[in-house]
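Asker: what follows is a predicted protein model with its sequence.
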Amino acid sequence: MKFPFFASFIVLIIWLKYEIGKADRLKAKASDSFWDKEMQANNVRKKSLDNLHYVEIPYDLIPRDLLTEYEAMRDSLAMIDALSGKKIVNLNGITNTDLKLSYGTANITPLSEYDENYTKLITALYTIASLLYENGYAGQAVPLLEFGVMTGTDMSGYYRLLQKHYRSTKEPGKLDWLKSCAEKVEGMMKDSICRIVNEPEN
């Protein structure tokens, strides 16, 4: 009576060894593919950055005379002022390897700076917008939030606050627009953002 159990155990061991070997082979293949791509990327010559989608600071949407008693508001305005004249690009979801393939290894440093500038801008704008919204200035907050979404931000707070606003103001068309924007988000936050904008009403 012990033989069937022993045979099943042997089969299980063989299956586990096969699955582990399969996983190792897939991992090795993925690693080889990555390094092949990285080697190719490192040999790409510097290319023009003229075709990038540069983000302009929306000065006309930023109220500078509201809620300045808040340190977070003052700091965010100062951050935006510090970005004046700098190049700003949203590179969410694009790996360094892909950037090198598209624009050349020599452009990695400026591209990283442009992306960092975007992160600073979008963080500052969200801080300003959320402060405005929480203090009864929805009319000034919403355009800033919509601007952030139109740049393709993957900061979930933008989508959560706009979803809340569009539902409270009964704007299904705007909510549909927000959902379509969420579907276009690049990077790991996409699924989370899509869940936020599609949350059912309580």
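Answerer: Done, it's in.
Asker: going by C-alpha atoms from here, please, whenever you check contacts or count neighbours.
Answerer: OK.
Asker: for stretch 109-129, which positions count as buried?
Answerer: Residues of stretch 109-129 classed as buried: 111-112, 114-129 (neighbour count, 16 or more other Cα atoms under 10 Å).
Asker: after the host helix or strand of T123, next one along is what?
Answerer: For T123, the host element (DSSP states H and E) is helix 108-134. Toward the C-terminal end, the helix or strand that comes next after helix 108-134 (DSSP H and E) is helix 138-150.
Asker: which parts of that following helix are buried?
Answerer: Buried residues in helix 138-150, counted by 16+ other Cα under 10 Å: A138, Q140, A141, V142, P143, L144, L145, F147, G148, V149.
Asker: can you tell me the SS state at the residue at minimal distance from the centre of the chain?
Answerer: Central residue of the chain (Cα atoms, centre = their mean): D154, 3.1 Å from the mean position. Of the three states, D154 takes coil under DSSP: H, G, I helix; E, B strand; the rest coil.
Asker: pretty sure it contacts G93?
Answerer: No: checked against Cα atoms under 8 Å, the pair D154 and G93 is beyond contact range at 9.3 Å.
Asker: and here is the other one:
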Amino acid sequence: MIMILSIIFTLGFISILIRSSSSKTNKNRETASKTFWDREREANFVRKKDISNLPYIVIPMESLPFQDTDNSDINRYQDTIKRLADRKLLNLSNQTNTDLKLAYGAANFPFLMDCDNRYTELIRTLQQWGKALYNSSNLSGASTVLEFAIACKTDIAASYTLLGDIYSSSNSTEQIKSLLEAAKLMNSPNKNTVISYLKSLLCE
């Protein structure tokens, strides 16, 4: 009988703890949701601000390895880069939509999103172009393209690892070290994997 009462008491206590924990979780969610929507409402009324001095990305057309080639993939990537060179590009990956509206005004938000979308297209195309050049044995060209991608703070892991492979093939230890430092600033779930890979290249 005592054992049964003990079990009932224990189960009752556990049930209370679960309900209490669930109540706290729901309250935290409600608080977070209210905070989010309060900020969002505030952001939607922020007046348009000057965005002419934002860190727009400039594509260095004179230093990238454009070439006449029969490779249709490389030609397509080059055409994309040339098209993007005439447009505004911004890396806004570290800021939420609400942050952007609060900082620069709701009226600027569509334009800023276009800039960020073009940035995404840029770093994706640079990776594809660099890989295509690498596959065609143009390591110098691939290195130049990928180095620009890194300078643009790309979060594409393959750009770091491929450039690391190129540096490793020429025993460029100092360049791998510099690339490793850049990788530590990545905003990507693959950050630690990239760092580990680059460190392994230094041990070869």
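Answerer: That came through, no problem. All figures in this text were calculated on a predicted structure; none of them were measured in a lab.
Asker: re earlier: could I get the buried residues of helix 138-150 of structure 1 as TSV with distance to S31 of structure 1?
Answerer: Below are the buried residues of helix 138-150 of structure 1 laid out as TSV (distance: Cα to Cα, whole Å):
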residue	distance to S31 of structure 1
A138	49
Q140	49
A141	45
V142	44
P143	44
L144	42
L145	40
F147	39
G148	36
V149	35
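Asker: and of the residues you listed, the nearest to S8 of structure 1?
Answerer: V149 (55.8 Å; Cα to Cα).
Asker: wait, doesn't the closest one sit right on Y159?
Answerer: Yes: with contact defined as Cα under 8 Å, V149 of structure 1 counts as touching Y159 (7.4 Å).
Asker: return every residue with contacts to both of those two.
Answerer: L178 (Cα atoms under 8 Å, 6 or more residues apart in numbering).
Asker: enumerate the positions of stretch 95-107 of structure 2 that are buried.
Answerer: Buried residues in stretch 95-107 of structure 2 (16+ other Cα under 10 Å): N97, T98, L100, K101, L102, A103, Y104, G105, A106.
Asker: kindly report the same for stretch 45-65 of structure 1.
Answerer: Buried residues in stretch 45-65 of structure 1 (16+ other Cα under 10 Å): V55, I57, I62.
Asker: not counting its neighbours along the chain, what's nearest the equivalent of S196 of structure 2 over in structure 1?
Answerer: Counting by TM-score structural alignment, S196 of structure 2 corresponds to N198 in structure 1. Leaving aside its chain neighbours, N198 of structure 1 sits nearest to K179 (7.2 Å; criterion: Cα to Cα, 6 or more residues apart in numbering).
Asker: for that neighbour, list the residues it contacts.
Answerer: Per Cα under 8 Å, 6+ apart, neighbours of K179 of structure 1: C194, V197, N198.
Asker: mean shift between the helix ranked longest in structure 1 and structure 2?
Answerer: Longest helix in structure 1, counting residues (DSSP state H): helix 2-41. For helix 2-41 of structure 1, the mean deviation from structure 2 after alignment is 1.2 Å (mean Cα distance after the TM-score superposition for structure 1).
Asker: pull out the buried positions in the helix or strand following that helix.
Answerer: Scanning forward in sequence from helix 2-41 of structure 1 by DSSP H and E, the next helix or strand is helix 71-82. Going by neighbour count (16+ other Cα under 10 Å), the buried part of helix 71-82 of structure 1 is M73, S76, L77, M79, I80.
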